[in-house]
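# mind folding the following:
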Amino acid sequence: MKILLVEDEANLLSTTSSYLQKEGFVCEEAPTFSVAEEKLTLYQYDLLILDITLPDGNGLYLVPKLKKTYPDTGILIISAKNSLDDKLNGLDLGADDYLTKPFFLAELNSRINAILRRRKFSGSTSVVFNEIEVVPNAMVARVHGQELDLTKKEYDLLLYFLTNKQRVLSRENIAEHIWGDLSGSADNFDFIYTHIKNLRRKIVQAGGTDYLQTVYGVGYKFAAP
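Below is the predicted model:
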């Protein structure tokens, strides 16, 4: 899951980003309104964690822009202001939740997971496609009830494909979503092929169908044959 963290306090930005990455998220950082606006224009995220008070703008202005372009992206507002008006304004604009500073990182993680479950999986505890089942809370994937031995990247790829089934995903989009900013330093996307090849093999060995279709010259699609 890919998160954009918008926070102008350098220490909090670094600490929170490191914690979320240890929790298994791809976390990109934006210390200002302008950087956040640019990233939201260029990339798609599963969740936006947004500080309201930024040195160069009001973070709330980003909410309607994001909802217009990517309505499925979750939004968690964080602010030092414990104001009912701020909370109501954020929720009315389309935010999913509101957290007041200071907060515990464990609580932030719980809020994030709750939003992602509601947004991506409509409240379901698992994602099912024919014989394949993924349980996001437990980071477990099964085929015909048999648990797959997947690496973190293979699991992320499978979940990304399942939540975008029937859609053609370019190699660039896959790399950027799973690896974040680090994908920009890659000379080519051969590493994606390696991970997808391994994912295919593990699904088939467990008795599953190979739903990963190569769209030559473009990327991949997860769909029934």
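# from here on, just use CA atoms for contacts and neighbour counts.
OK.
# show me where this structure has helices.
Using DSSP state H, the helices found in the chain span residues 10-22, 33-42, 62-69, 84-93, 105-121, 152-162, 171-179, 190-205.
# mind putting the ones you listed in TSV, distance to Leu54 and mean neighbour count included?
Shown next, in TSV, are these (distance: least, Cα to Cα, whole Å; neighbours: other Cα atoms under 10 Å):
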stretch	distance to Leu54	mean neighbour count
helix 10-22	12	14
helix 33-42	6	15
helix 62-69	11	16
helix 84-93	14	15
helix 105-121	20	16
helix 152-162	31	19
helix 171-179	26	18
helix 190-205	36	15
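# figure out which of those is closest to Ala223.
The closest of those to Ala223 is helix 152-162. By Cα to Cα, the value is 8.9 Å.
# dump the helices of the chain to JSON lines, plus distance to Phe222.
Shown next, in JSON lines, are those (distance: least, Cα to Cα, whole Å):
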{"stretch": "helix 10-22", "distance to Phe222": "26"}
{"stretch": "helix 33-42", "distance to Phe222": "24"}
{"stretch": "helix 62-69", "distance to Phe222": "23"}
{"stretch": "helix 84-93", "distance to Phe222": "33"}
{"stretch": "helix 105-121", "distance to Phe222": "17"}
{"stretch": "helix 152-162", "distance to Phe222": "6"}
{"stretch": "helix 171-179", "distance to Phe222": "12"}
{"stretch": "helix 190-205", "distance to Phe222": "11"}
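# this one as well, want them side by side:
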Amino acid sequence: MRILVIEDEQELLKSITVYLESNAFVCEQASHIYAAREKLAASDYDCIVLDITLPVGSGMDILRELKAAHKSCGVLIISAKGSLDDKLLGLELGADDYLTKPFHLPELAARIHAINRRRVFGGNDLMVLDKLTVNVQDKYVRTEQGAVDLTKKEFELLMYFISNKNRVVTKEAIIDHLWGVHSNMPDNYDLIYVHIRNLRKKMTDKGCPDYIHAVYGIGYRFSIADLPVEA
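Next up is the predicted model:
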């Protein structure tokens, strides 16, 4: 899951980033409103962790801009301001949740997961897609023939495909999502091919149809509808 953390307190920004990255999130940082705008204009994120009080501006301004741009990312506000008015305004402007400082980092991660489940998977931890069963919270995948043993990156790749089901995703978007700030690594295209090949093989070896369809010259599409109809 790709996260943008917008927070001006450097120690807290570092702590949040280190903790989330240790829990399989891909994180980018912005410590002021201009950096946040630049990153949001250049990339899409699954969730934004947003401080209200920022230098030269407010997190509320970011929320208004996200709403005006019809961005679909989740937003979790973090702020020392705990008044009801602040919470109501943030939620009215499109935030999904509000966490008052100080907070425990495991709770922050749990709330981000909850936002993503609501936004992408309708609030469900368990998804059944044709022959494939996925537990989002516990990060396991199985078919009728048993568990599919995926690496962390393979699971993240599968979740990215599922969250973009029936849409074409480019190789560049996959790289950006899985590696974030490290996406300029020269061997990432080779890594994408390896991960996709391994993911396909592991699922089909367990009796699962191949849901990942190559779109020549562009990228890939995860689609169950494209499977051949049995006679």
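# got a TM-score for the pair?
After superposition, the two chains reach a TM-score (TM-score structural alignment, normalised by the length of structure 1) of 0.95; 225 aligned residues with a Cα RMSD of 1.4 Å.
# so which of the helices of structure 1 gets nearest Val135 of structure 1?
Of all these, helix 152-162 comes closest under Cα to Cα, at 9.2 Å.
# find the centremost residue of structure 2, please.
For structure 2, the residue nearest the mean C-alpha position is Met1 (2.9 Å; Cα atoms, centre = their mean).
# ok, now how distant is that one from Gly146 of structure 2?
From Met1 of structure 2 over to Gly146 of structure 2 the distance is 26 Å, taken as Cα to Cα, to the nearest Å.
# surely the residue nearest to the centre of structure 2 and Glu156 touch.
Yes: here Met1 of structure 2 reaches Glu156: they are 7.1 Å apart, a contact under Cα atoms under 8 Å.
# shared neighbours, those two?
By Cα atoms under 8 Å, 6 or more residues apart in numbering, Met1 of structure 2 and Glu156 have these common neighbours: Leu178.
# touching, Thr170 of structure 2 and Phe222? I think so.
No: counting by Cα under 8 Å, Thr170 of structure 2 stays clear of Phe222, with 11.8 Å between them.
# okay, those two: which has more neighbours?
Phe222 (22 against 16; other Cα atoms under 10 Å).
# with adjacent residues omitted, what lies nearest to that one?
Nearest non-adjacent residue to Phe222 of structure 2, counting by Cα to Cα, 6 or more residues apart in numbering: Ile212, 4.6 Å away.
# next, count neighbours for the one you found.
Neighbourhood size, Ile212 of structure 2 [other Cα under 10 Å]: 21.
# figure out which of the helices of structure 1 is closest to Leu99 of structure 1.
helix 105-121 (7.8 Å).
# next, the mean deviation of the closest one compared to structure 2.
Once the two models are superposed, helix 105-121 of structure 1 sits on average 1.3 Å from its counterpart in structure 2 (mean Cα distance after the TM-score superposition for structure 1).
# list the residues that contact the residue nearest to Phe222 of structure 2.
Arg200, Tyr220, Arg221, Phe222, Ser223.
# ok, those residues in structure 1: which stay?
Retained in structure 1 (both residues aligned by TM-score structural alignment, their matches' Cα atoms under 8 Å) from these: Arg200, Tyr220, Arg221, Phe222, Ser223.
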